[in-house]
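Enquirer: Predicted model, plus sequence, below.
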Amino acid sequence: MIMDACGNVERKKEIQEMPLFDKFSKLLFELGNYNEDEQKVKIEEMHKLIAKMNKKELDCAFSKETFNKINKMIEEDKLSFENTFLFLRQAGHFKELNNFKFYSFDESQLNKRIRKMIVDEEKKKEEVNEKFLVDLCECYLLHKDCYISEKLQNICIPRHLKIALDKEESEKAQKEKETALIALSNIDKHQEINKKLYQNGAIEIIRHHQEHHNLTRLAYQSIWQFYTNRQHKERELEEIIVNEVHFFREASREMEELAKCVDWRKTEKVLEKTKEVQIILKWIQMIKRLTWNARTWKDEFSELICCNVCLSRAARENESEIFEECSSLLLDITRMKNVDVDCLLKKGVIDLFLEEFLQPTLNKGVAYQSLDFFPELFGKLKKKVNNERSNEERETTKLEIYEKMEEDGFEDIIISLGEILSFLGYNNSVYFSTVLE
């Protein structure tokens, strides 16, 4: 009896000391040995392990062999579809929140099985089990990272939009809407989709949320991601995205609200795992994609600039990825032809890039961006305009920027840093002598 107890303690200790991937593999390998209720407990343990894994561990955990193992357990009646959906839904949810890709699913037998089952179930027409079909579509879209056939688009997309359009506001309904929209957001931006399949539904979901706030923050970000991804193929959507449903205003407001939920004093390791930080990153990356395509300067950009300056300062110390992404976005905005230099000055963008040079430790990525920022800024200042008053205002702004940099010694700092980085292979140079020409 004592020996058995000692043996159990040793086994538990051995499992605790295993690498995360080995624990995950052990649970997966043994999953078929348990009954359905026990499997649910084990699947929950697997989800907890997934949440702790880094990118390399996740790539190993979600290999083609993993998906084939799940397919084999289904084939041998060792794993029910209910538990398969439980495992895949949560794993896919985590994958999308953290911007991971599991390309191995596309090559797996499980992918082929689910794809065939979707088509076969839909063929039943009046006898179709809608919940089962939606579950199949959900797991397929959450994990599918390559081309989706037109037939499967026609089956999956309308059903997911219908779920998100449901006016039910219970906690369960909220979760279902979130998962449905996350699944849609995973459809690649290069994927061709008939506009009639999503246009009215997506706009209705966005507008209904703007009026009633019926979606979770991740669900709202996801419907925007799905819809703006389509702009890659449908250029005429820009007018709707910018002027009718006010993307930049909504993005700014969402990021400001999310930022209030983050304790920016925590260490980077803790911060990078928080849901709010991950959603902020998804918004920034989506905005960066949209600003490259935005052809006109809008008032809402002022709100966006203010939001990103504040976010950059909050994230500077303990969230380097958000700090770098915000700085990169502000650099992209500076490069836009219709962005006014005076706005960059008043909204604090210039101060933000100058502040980086006074930090005890430079963020390498932002240092490079800063040295790209100033030639862009000076290039804008050198451009002549037809309006005489505008030229006078431009000269005043130019002097204000130059005096600020000269007064605080930034000119020498930036030139010195530029020379160091040039020695290290960085090609750009900042010539302050040309700014007042």
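Expert: Looks like it arrived, so ask away. Residues are numbered from 1 along each chain as shown.

Enquirer: CA atoms for contacts and neighbours, from now on please.
Expert: Noted.

Enquirer: does the residue sitting nearest the centre point of the chain count as helix, strand or coil?
Expert: The centroid of the chain falls nearest to K282 when counting by Cα atoms, centre = their mean (2.3 Å). What DSSP: H, G, I helix; E, B strand; the rest coil gives for K282 is helix.

Enquirer: which residues sit against stretch 342-355?
Expert: With contact meaning Cα atoms under 8 Å, 6 or more residues apart in numbering, stretch 342-355 is reached by 302, 305-306, 309, 313, 330, 334, 370, 373, 394, 397, 401, 410.

Enquirer: typed the wrong thing, it's stretch 277-285
Expert: 97-99, 217-218, 221, 251, 255, 258-259, 262, 271-272, 322, 325-326, 329.

Enquirer: among those, which ones are buried?
Expert: For the contacts of stretch 277-285, a burial check counting by 16 or more other Cα atoms under 10 Å picks out 97-98, 217-218, 221, 251, 255, 258-259, 262, 271-272, 322, 325-326, 329.

Enquirer: this is the other structure I want to compare:
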Amino acid sequence: MNQIIDEICGEDFISICTFDFFEELFEMIEEKKIHMGKAVLLLKRIGSCRTIYGIDVNVFFHPLLNDTFQEMIVEEKKKEEKNEKLLVDLCECCILLSEGRISNEIFEFCLPFILKVALRKEKSDETQKEVEMALLTLSEFHLFAGIGIEMFFDEITWIIKHHQKHGNLTRLAYQSAWKFLIRRLLFDEKLEYVVVNSLQFVKEVRRVLDELMGYVDWKRMNEKEVKKSEIYVKELIVIERWIQTLGIYFDCWEIFYEDCSILVCYIDQVFQAAKDNHREICYQCVRSFEKAAGCCCVEFEDLIKYGAVDAILEVIQRQTMDDRITYESFRFFMHISTALKKKWKSEIGETKRKDTKKKLLEKFEEEGYEDSFTKFYETFHFLNRKPIFRELSFDISDYFVKI
């Protein structure tokens, strides 16, 4: 069954792992037709696939199964000699399948056991898989607020530094460790200096993306073909998760570091490679551009310099955008327009603002942005019926930059 799960993805995955499937599995557990240990391992594998492919958690959430596993964790917690392996399996299963629908108390109890697995140094294939699963689970840790910040900081930074020196983690495991840490910036901004300087975040992003992109034949493989290929999980999914993590970073970024703006350039490189054949990666790139435009620490000139503006203009002019990409593109220009309408405090800043506005206006005119955008704007009243668009402004001036 695990092999079957590994071989399916996307729509096929959803069509097999239905609510009825989980209901039947729950009944089999209740009637003792399947060993609980095997059921937990099976569901943990399903949960990891759900997380890797980014599938909506509501497809999988089954309250009775979730309650059963949480009760097992509580019972195990009461024992003097605890079964650490079972606790790790149960907690990983709950988090990966139900995305946070477990109590903070239970998660805080399980966290040290998951970290212990993530810290293993053995080089066997089995250990690598266990470490990867633990870090993948931790990458979903954002739903548990500030729990355990003091418990994980030394451990997770050690994991990242150790890999940078010895290369002991899989690509997915390493990305998950970073995603886990970046999400902590929401709760402890003091970590930002460590992330950028001590752990060399910008340098690592460039190195990893260059390496990953070198493995992919972007022109030959379209999205349907790669879903049938082993490379889909091993490279493209990890690239997608890195771009998503950069979007999270821009969302949290409070302190200005000059080198960090070049992250926009790395996102553009992925966008240019993926734009014709890989819509999900393209969406994550556009979303990260939007986060960068809304980040007070990214210079607007860098959005022009490193390709974000050109990329979004190209997206706007395409006729095949989906709703999510359309929405993020509009928000990108809303952020820029809003910021450049406000006068900046210093005389130097005000001069710079006017210069940036001029550059943007010239680019908009050169690319025919206004005509392309106006065509979309004419359909706003129709789009507004869809929940995703209801946050957008109906004032067309909010999407343009004027001198």
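Expert: Thanks, I have the structure now. For clarity, every value in this text was computed on a predicted model and none was experimentally measured.

Enquirer: hang on, the earlier thing: out of the contacts of stretch 342-355 of structure 1, list just those in helices.
Expert: Residues of these located in helices (DSSP state H): 302, 305-306, 309, 313, 330, 334, 370, 373, 394, 397, 401, 410.

Enquirer: buried subset of those residues?
Expert: S302, I305, C306, V309, L330, T334, S370, F373, R394, T397, I401, F410.

Enquirer: can you put those residues in CSV and add distance to I187 of structure 1?
Expert: CSV is the format used below for these (distance: Cα to Cα, whole Å):
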residue, distance to I187 of structure 1
S302, 31
I305, 29
C306, 31
V309, 31
L330, 27
T334, 30
S370, 34
F373, 33
R394, 45
T397, 45
I401, 44
F410, 46
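
Enquirer: can you give me the helices in the stretch 51-200 of structure 1?
Expert: 55-61, 64-75, 81-97, 109-122, 130-143, 150-165, 171-185, 199-212 (DSSP state H, counting those that start in this stretch).

Enquirer: Please tabulate the contacts of stretch 342-355 of structure 1 in CSV and include distance to G92 of structure 1 as additional columns.
Expert: Formatted as CSV, those follow (distance: Cα to Cα, whole Å):
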residue, distance to G92 of structure 1
S302, 35
I305, 33
C306, 34
V309, 32
R313, 32
L330, 31
T334, 36
S370, 37
F373, 38
R394, 51
T397, 50
I401, 48
F410, 47
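
Enquirer: which pair in the residues you listed spans the largest distance?
Expert: R313 and R394 (27.4 Å; Cα to Cα).

Enquirer: Aligned counterpart of the residue nearest to the centre of structure 1 in structure 2, please.
Expert: Counting by TM-score structural alignment, K282 of structure 1 corresponds to R241 in structure 2.

Enquirer: and its match, how far is that from F69 of structure 2?
Expert: Applying Cα to Cα, to the nearest Å, the value for R241 of structure 2 to F69 of structure 2 is 28 Å.

Enquirer: Please apply the same query to I160 of structure 2.
Expert: Relative to F69 of structure 2, I160 of structure 2 is positioned 31 Å away (criterion: Cα to Cα).

Enquirer: repeat for H162 of structure 2
Expert: From H162 of structure 2 to F69 of structure 2 the distance is 33 Å (Cα to Cα).

Enquirer: Those two: who's more crowded?
Expert: Between H162 of structure 2 and F69, F69 has the larger neighbour count (other Cα atoms under 10 Å), namely 21 against 15.

Enquirer: Run through the residues that contact the more buried one.
Expert: Per Cα under 8 Å, 6+ apart, neighbours of F69 of structure 2: L90, C94.

Enquirer: Same check on the one 3 residues further on?
Expert: Contact partners of M72 of structure 2, counting by Cα under 8 Å, 6+ apart, are L90.

Enquirer: what do you get for V385 of structure 1?
Expert: N391.

Enquirer: any idea how far it lies from E392 of structure 1?
Expert: Using Cα to Cα, V385 of structure 1 is found at 10 Å from E392 of structure 1.

Enquirer: what do you get for L58 of structure 1?
Expert: Taken as Cα to Cα, the span from L58 of structure 1 to E392 of structure 1 is 57 Å.

Enquirer: which of these two has more neighbours?
Expert: It is L58, of L58 of structure 1 and E392, that has more neighbours when counted by other Cα under 10 Å, with 20 against 12.

Enquirer: how would you label the residue nearest to E7 of structure 2 when sequence neighbours are not counted: helix, strand or coil?
Expert: Computed as Cα to Cα, 6 or more residues apart in numbering, the closest residue to E7 of structure 2 that is not its neighbour in sequence is K228, at 8.0 Å. Using three-state DSSP, the structure places K228 of structure 2 in coil.
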